[in-house]
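Engineer: Pasting the sequence and the predicted model now:
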Amino acid sequence: MIGMVGFDADDTLWRSQDYFDEAQEAFEQILAPWADLDRPGARDRLYQVESGNIGVFGYGVKGMVLSMLEAAIELSDARISATDLQRILGLGKELLRHPVELLPGIAEAVEAIAREHPVVMITKGDLFHQESKVRDCGMADLFGRIEIVSEKDPATYRRLLAEFGLQAPQFLMIGNSLRSDILPVLALGGWGIHVPYHSTWVHERAAPVPEGERRFRQVNTAAALPAAVAELAAVAQRAP
């Protein structure tokens, strides 16, 4: 049986990637006078720098901005002005101050699911920024626990499940990222519901779940989540 339902936060409960996409566009506009962004590989360099820095800076706005500064210096052959470096730093401050905008129908969906199952929030990113979004979202009281982790991989979920006192087949995870929210939980023997978001950071993209996986569902709206959870809970109840 399903003993607990986990929710991702960014782009599952509230908007996030849209703000990062806007910052990426602004970054390119700032950098354009200093570097030829149309040359092969130039636009991919930020992602390469950012990916290489995850192990140092972690996920989130601060790591992205530090990577932007590094990429700007590299792509401009260190010619970019201090003024424009300051503008790039300002993009990060704007990201950290953006409002928390809940996705349509998600509050009602979480409330409905919480009436049937204990629910927890599991999110990754900068601790200070994630804590501020949790505080401002207006939904924190719905969750029995809120976990902000540095990575969402099988080892992290295994540790959390041990703390929750659950076996993997008793846990269902809901999120927009197959790579972080769904595939690690399925690999442990848990259950997953994917709610795609219209924009996904390239680092979070992953191969699709194999067709016919009985422990997995995909829905396109928050309104469909309670029924999908109920369906998988019924499957889990019948499982040997």
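Structural biologist: Ah, there it is. Numbering: from 1, shown residues only.

Engineer: From here on, just use CA atoms for contacts and neighbour counts.
Structural biologist: OK.

Engineer: Name the helix or strand for the most far-flung residue of the chain relative to its centre, please.
Structural biologist: For the chain, the largest distance from the centre (Cα atoms, centre = their mean) belongs to Arg79, which lies 34.2 Å off. Using DSSP states H and E, Arg79 sits in no helix or strand.

Engineer: ok, now how distant is it from Leu31?
Structural biologist: Distance, Arg79 to Leu31, using Cα to Cα, to the nearest Å: 10 Å.

Engineer: Gln86 now?
Structural biologist: Taken as Cα to Cα, the span from Gln86 to Leu31 is 12 Å.

Engineer: So these two - more neighbours on which side?
Structural biologist: Leu31 (23 against 11; other Cα atoms under 10 Å).

Engineer: OK, contacts around that one?
Structural biologist: Ala72, Ser76, Ile80, Asp84 (Cα atoms under 8 Å, 6 or more residues apart in numbering).

Engineer: try Ile193
Structural biologist: Leu172, Met173, Ile174, Gly175, Ile182, Phe216, Arg217, Gln218, Val219, Ala228, Val229.

Engineer: Can you list which of those residues are found in strands?
Structural biologist: Secondary structure assignment by DSSP state E places Leu172, Met173, Ile174, Gly175, Phe216, Arg217, Gln218 of these in strands.

Engineer: this is the other structure I want to compare:
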Amino acid sequence: MEVMSDFNNIKVIGFDADDTLWVNETYFRDAEVEFAKLLSSYETMNKIDQELFKMEMKNLPLYGYGVKGFMLSMVEMAIELSNGNVSNSTIEAILNIGKDMINKPVELLDGVTEVLETLHGKYRLIVATKGDLLDQERKLDKSNLDKYFHHIEVLSDKKEDNYEKLLKHLDIKPSEFLMIGNSLKSDILPLINIGASAIHVPFHTTWAHETVDEDAIKDKGYKTVKQIKEILPLLV
């Protein structure tokens, strides 16, 4: 159940990065299609997609989040699907898929710059994101948004204890913290559970790993807006 929240006590606002500030998941979906085409002689595209997701989940504790772990999972999946017969040229093509993802220009989502310009100076702004450290630093640099943020944190995961450690490190009371993000699982529910506030800004594409059951969000106090610009009337 979604409820209207009072944000009068908020002093610090955290922003997720991927699919909240800029486009990200779309590139992974495109890469999965390209990968399935490369391996289409071994399996159907739907089966390849399913098996790749399983491989990513198996490797997540080992590699963490981000493009590099995704690349390694694609390579391992190609070896497995082909029974070790995958060609060097196909492996090279898989690596190039990953490199192309890393080199994508940063495409800011509509309203992001306006929101950050408006809130900067009125609140302490931070980035709290998952992913590969080097890749996220590169994207922030390309985005020209780093000037708005007091602190940037690339987390290994986004569970309650990760946020609790971050808030303690930055001397932020949960009651004074608001998180903005696109993932109910990573950006909203953990914050609500530790006594902070959260606003959900859905992105049109969601990674299967980030989906949650209806029961998980039942009676949780958070607000949803359609576009990030809609948070301004709530905070200014």
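Structural biologist: Nice, I can see it. For clarity, every value in this text was computed on a predicted model and none was experimentally measured.

Engineer: and the contacts of Leu31 of the first structure, which are buried?
Structural biologist: Ala72, Ser76, Ile80, Asp84 (16 or more other Cα atoms under 10 Å).

Engineer: Map Leu133 of the second structure onto the first structure.
Structural biologist: Under the alignment (TM-score structural alignment), Leu133 of the second structure maps onto Leu127 of the first structure.

Engineer: can you count the residues close to that match?
Structural biologist: 14.

Engineer: I'd say it and Glu151 touch.
Structural biologist: No - counting by Cα atoms under 8 Å, Leu127 of the first structure does not reach Glu151; the two are 12.0 Å apart.

Engineer: which one among the contacts of Leu31 of the first structure gets closest to Val209 of the first structure?
Structural biologist: Ala72 (36.6 Å; Cα to Cα).

Engineer: SS state for the closest one?
Structural biologist: Of the three states, Ala72 of the first structure takes helix under DSSP: H, G, I helix; E, B strand; the rest coil.

Engineer: OK, contacts around it?
Structural biologist: Leu31, Ala78, Ile80, Leu85.

Engineer: one more time with 10 Å, if that's ok
Structural biologist: For Ala72 of the first structure, the contacting residues are 27-28, 30-32, 34-35, 45-46, 66, 78-81, 84-85, 88, by Cα atoms under 10 Å, 6 or more residues apart in numbering.

Engineer: go on, Leu133 of the second structure?
Structural biologist: Here Leu133 of the second structure is in contact with Tyr65, Gly66, Lys139, Glu153, Val154, Leu155, Ser156 (Cα under 10 Å, 6+ apart).

Engineer: Check the gap between it and Leu155 of the second structure for me.
Structural biologist: 9 Å.

Engineer: Common neighbours of those two, please.
Structural biologist: Tyr65.

Engineer: residue boundaries of the helices in the first structure?
Structural biologist: 17-31, 45-57, 61-75, 82-97, 106-114, 127-136, 154-164, 183-188, 225-238 (DSSP state H).

Engineer: Only the buried residues of the longest one, if you could.
Structural biologist: In other words, helix 82-97 of the first structure. Asp84, Leu85, Ile88, Leu89, Leu91, Gly92, Leu95, Leu96.

Engineer: list the contacts for Ala32 of the first structure?
Structural biologist: Ala26, Asp38, Ala72, Leu75, Ser76.

Engineer: Kindly present these as JSON lines, with separate columns for distance to Met121 of the first structure.
Structural biologist: JSON lines is the format used below for the contacts of Ala32 of the first structure (distance: Cα to Cα, whole Å):
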{"residue": "Ala26", "distance to Met121 of the first structure": "31"}
{"residue": "Asp38", "distance to Met121 of the first structure": "41"}
{"residue": "Ala72", "distance to Met121 of the first structure": "35"}
{"residue": "Leu75", "distance to Met121 of the first structure": "38"}
{"residue": "Ser76", "distance to Met121 of the first structure": "41"}
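
Engineer: Thank you, goodbye.
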